[in-house]
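A structural model of the following input is requested.
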Amino acid sequence: MEENRKTKENPLKVNRRHFFSQLSVGIGSLALGSLLIPDLFNGTTKGSPVTRLGVPHFAPKAKRVIYLFQAGAPSQFETFDHKPTLRKRMGEDLPESVRKGQRLTGMTAEQENFPLMPPAVRFQQYGNNGTWISDFFPHIGKIADEICVIRSMHTEAINHDPAITFFQTGSQISGRPSMGSWMSYGLGNENKNLPSFVVLTSRGKGNSQGLYSKLWSSGFLDSKHQGVLLRSGKDPVLYLNDPEGLSRSDKRHLLDHVSALNKLHHVETGDDEIESRIAQYEMAYRMQMSVPDVMDISKEPESIIKLYGEDCQVPGTYAANALQARRLAENGVRFIQLYHQGWDQHGNLHNEMAGQAKDVDQASAALIIDLKQRGMLEDTLVVWGGEFGRTNYCQGKFDPMNYGRDHHPRAFSIWMAGGGIQPGINYGQTDEFGYNIVENPVHINDFHATMMHLLGLDHEQLTYKYQGRRFRLTDVAGDVVKDILV
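Next up is the predicted model:
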């Protein structure tokens, strides 16, 4: 009786021999399980979301992204979609059979006529594939064999704010994480001294739409994944520098004490955002040394200055930001987002676009050339484009000397290069009027899925549970555009 009582009171007491005999059985079971269910220990099961953050789902073609976003929506008819029919039928009304009663903005919905308007700029063919590119972009023409022009992009958004929000976050509704934040969340940081997601802005000579921090927000993801805006001038990041009288060692001592207090608070509350705050304090401390060094182009050779153009020495210009993008990329920044404002040409389009194109043409091409000569283009994905396209008809009164184009979400052009994209090809096709897509449509969800695929991420598996559902960048849609991949 006494022996039985002791056994019941001490059910977990085992001797050494019994422990190791049972351990061997357990290890064997785990080994067998891993053979029968390959995903048993990688955080996934079939049909469940991937939880291995910081590790690609499969071998990536690209390690980083440089996104040259042309805010305001450049017209495809003055860039990369050559339509001789518009010149032949200039001034004729767009046939209703082509327009098909599609949605218009309030700026042209009341027009009685929709006179076709050809571009005032000419086009030439470049590269081995004869890619049509307008004379606004002679430098991009010279790299035609390095880029893939997609002429069949489309979106549902017809106004700037929801359209640019859709491109940057995968939703027309504000509050979702930006694509850069998703990449940071899924892949982590390559350089502990720099953010994984950096934003640079510039402003051109044309009509500018506003830019808002929600475009590089982390949304419901941890705040450490938010884009860091680098400004031009001697203080690239606001409030990064220490106040006068505070030494480096004093700052380190202060951070250590703040971190200790935050850790105690985290133990009490379990709030993960406190850990993000600790990480951000530490990142800011390291950035005090790393950011000024990365932003300093004084050591760049004259050949690079000449390649990007003299404007690259003027802080805040598109050319300067393009050069900074290369420097950030080679220093391990995962996602570099450039915004260049000024592409909203509802009037005086020819003159305004000429100035806008001059701002970006040489530097955009230089970035591709620079990356390639450094051996970085093959694992750097570069994207160039805006939030939607432009109408093939004239907005307002027909005036070939001073015309403008309204918003057009049904078909527009972008280009991509490097990072696993087939070089020197054209993908997708619009009708002879450039109004509707007739071959290989590419939706924004498809674009996001393809970009993530190149980075080694399965867009259906990288999810985040919030308010009772699992969100992803592509929401509930999106297919990888495999035809443009190497």
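
all contacts plus neighbour counts: C-alpha atoms, from now on.
Noted.

what about the closest residue to Ile140 other than its chain neighbours, how many neighbours?
Across the structure, with C-alpha to C-alpha, 6 or more residues apart in numbering as the measure, the residue nearest Ile140 apart from its sequence neighbours is Ala365 (5.2 Å). Residues within reach of Ala365, counting by other C-alpha atoms under 10 Å, total 23.

Help me confirm that Ala365 is found in a strand?
No: assessed with DSSP: H, G, I helix; E, B strand; the rest coil, Ala365 is helix; it does not lie in a strand.

Quick check: the gap between it and Tyr427.
Ala365 sits at a distance of 20 Å from Tyr427 (criterion: C-alpha to C-alpha, to the nearest Å).

His57 - how many residues pack around it?
As a measure of burial, His57 has 19 neighbours, counting by other C-alpha under 10 Å.

my guess is it meets Gly456, correct?
Yes: contact between His57 and Gly456 holds when scored by C-alpha atoms under 8 Å: they sit 5.6 Å apart.

Quick check: neighbours shared by the two?
Overlap of the contact sets of His57 and Gly456 (by C-alpha atoms under 8 Å, 6 or more residues apart in numbering) is empty.

Am I right that Pro177 is in contact with Lys224?
No: shown here, Pro177 and Lys224 do not form a contact pair, counting by C-alpha under 8 Å, at 11.8 Å.

how about this one, so we can line them up?
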Amino acid sequence: MQLPPPTLQRLTRRHFFGSAAVGLGGAALTSLLARQSLADSLTAPTALPAKAKRVIYLFQSGGPAQQDLFDYKPLLNDKNGQQLPPEVRGAQRLTGMSAQQSSIPLAGSHFKFSQHGQSGAWLSDVLPHHAAIADDLCFVKAMWTEAINHDPAITFFQTGSQIAGRPSLGAWLSYGLGSMNDNLPAFIVLVTAKHGGDQPLYARLWGSGFLDSQHQGVQFRPGAEPVLYLSNPDGVCRSGRRAMLDKLNALNQRQFEQELDPEIESRITQYEMAFRMQTSVPDATDLSQETDATFELYGPDSRTPGTFAANCLLARRLAERGVRFIQLYHQGWDHHGGLPAGIRNQCKETDQASAALVKDLKQRGLLDDTLVIWGGEFGRTSYSQGALSATDYGRDHHPRCFTVWLAGGGVKPGVSYGRTDDYGYNIADESGRPLNPTKDAFTPGAVHVHDLQATILHQLGVDHTQLVFKHQGRRFRLTDVHGHVVHDLLT
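So this is what the prediction gives:
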């Protein structure tokens, strides 16, 4: 059998449609395929009624302690200092940090809890601003994951796999749904500046993996240059840059016609986006346009670029401008020791701004079609890691149960879904008996990472089983071969 010429052998599905398109109808088809970013996929997402147009994900890196924030466990205070009963732990895995402890004393929270709103949601007194939006939130108290260490756990939430290299959630949405604003990226990332923390953040967490590089997240930074290398160098005017891009695009187009490499197309697309962003980014990031009342709503930190509060305010501005997926990262929740002081500081930095974002979106009519997510990569243990004292304690990693909250985007407000046992150690049924959920079969009252991802996609009108990309002979998807939409969370 005679093979076609080498150039034709490299012809991809996208290029076949592009080359075969004739006349206005073919051009329209090609444009539609490119805009929806689905031409590389053998399976397009099944269209579902979309309740949300965009997502703002407030990722709390390090693992917030649910027992000190959302999951009220008076039994821990009653049994403070006593040993965790062996039957509660069972055969569950511990980290290498607390597996060596000869004693694992239960640690009651140092914070007072009270109920708020018509929903009666229990909240710690370190979250006074959350108390004001309790009836807007859906608390998922039965999240669970297999990952027990930070990097695989964060990678799992962001990409659907504990192993690095897969596309991130925002990249999948950019690929599947495209952009709502031709002058801004579909996926933008904001990281709290100069905050640090024990656990680093890597750009691969918002990477595109094996998807086209145009779908990766674009990080906005505080300061005069929010996007690196976007502004013109000295001596180059806008018209000069335009002329340079035209010549460069012509060269790239010639190379593409010879090699049919889709990354060359992507390069052209990204050069053009960067040119348009020279005017759209300064407008979007100019917080001086906001009123004093808005800054007061988000708190005094919102006037300082790069803080979590300023990033929350910027996230609202990006949502207004049609950015599909806005990812915020805030580090510092990894409290193996010094938890009382540490978590107070974290809440001081995040509580008011998180609540303000929900309030602001709601008053502007954006909350109904914006899905807001708040949470970390896992929870914390109900026992103290290391010594327990009257003034101090720490908590180790705990993947078996923890809390995230959702707001807007067609999610039920003012509800708590799932529960944990009285020790806050296992997901439990209504009678308090521990459940043993698996990710292969949906367990009512328990929400696996893949279930949350499936539910997010569902609210955006995408069937998670149909958002597929073929790579190295396998059809990949965000939820792998797992995941169930948690309909009980949805209106």
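
what's the counterpart of the residue nearest to Ile140 of structure 1 in structure 2?
Counting by TM-score structural alignment, Ala365 of structure 1 corresponds to Ala355 in structure 2.

show me what contacts its match?
129-130, 132-133.

out of Pro177 and Lys224 of structure 1, which sits in the more crowded spot?
Neighbours of Pro177 of structure 1 and Lys224, each counted by other C-alpha under 10 Å, are more numerous for Pro177; the result is 28 against 22.

quick one: contacts for that one?
Pro177 of structure 1 neighbours (C-alpha under 8 Å, 6+ apart): 169, 216-221, 473.

ok, 7 Å please
Residues counted as contacts of Pro177 of structure 1 (C-alpha atoms under 7 Å, 6 or more residues apart in numbering) are 169, 217-221.

Distance from the chain centre to stretch 398-411 of structure 2, please.
Using C-alpha atoms, centre = their mean, to the nearest Å, we find the averaged C-alpha position of stretch 398-411 of structure 2 to lie 12 Å away from the chain's own average C-alpha position.

which part of structure 1 lines up with it?
So stretch 398-411 of structure 2 is aligned with residues 408-421, judged by TM-score structural alignment.

Could you do stretch 475-488 of structure 2 as well?
The counterpart of stretch 475-488 of structure 2 in structure 1, using TM-score structural alignment, spans residues 470-483.

Helices along the stretch 1-150 of structure 1, start to end?
Listed in chain order, the helices found in the stretch 1-150 of structure 1 under DSSP state H, counting those that start in this stretch are 2-9, 16-36, 84-88, 96-99, 138-142.

just checking, which of those helices sits deepest inside the structure?
Among the helices of the stretch 1-150 of structure 1, judged by mean count of other C-alpha atoms under 10 Å, the one packed with the most neighbours on average is helix 138-142 (a mean of 19).

Contacts for that one next, please.
Helix 138-142 of structure 1 is touched from outside by 126, 133, 361-362, 365, with contacts defined as C-alpha under 7 Å, 6+ apart.

Now with 6 Å, please.
Here helix 138-142 of structure 1 makes contact (C-alpha atoms under 6 Å, 6 or more residues apart in numbering) with 126, 361-362, 365.

Superposed on structure 2, what's the mean shift for it?
Its match in structure 2 and helix 138-142 of structure 1 itself, once the structures are fitted together, sit a mean 0.7 Å apart by mean C-alpha distance after the TM-score superposition for structure 1.

That helix aligns to what range in structure 2?
Counting by TM-score structural alignment, helix 138-142 of structure 1 pairs with residues 128-132 of structure 2.

centre of the chain versus the matching stretch, how much separation?
22 Å.

for stretch 460-474 of structure 1, same thing?
Computed by C-alpha atoms, centre = their mean, the separation of stretch 460-474 of structure 1 from the middle of its chain amounts to 18 Å.

Tell me the counterpart of Thr430 of structure 1 in structure 2.
By TM-score structural alignment, Thr430 of structure 1 lines up with Thr420.
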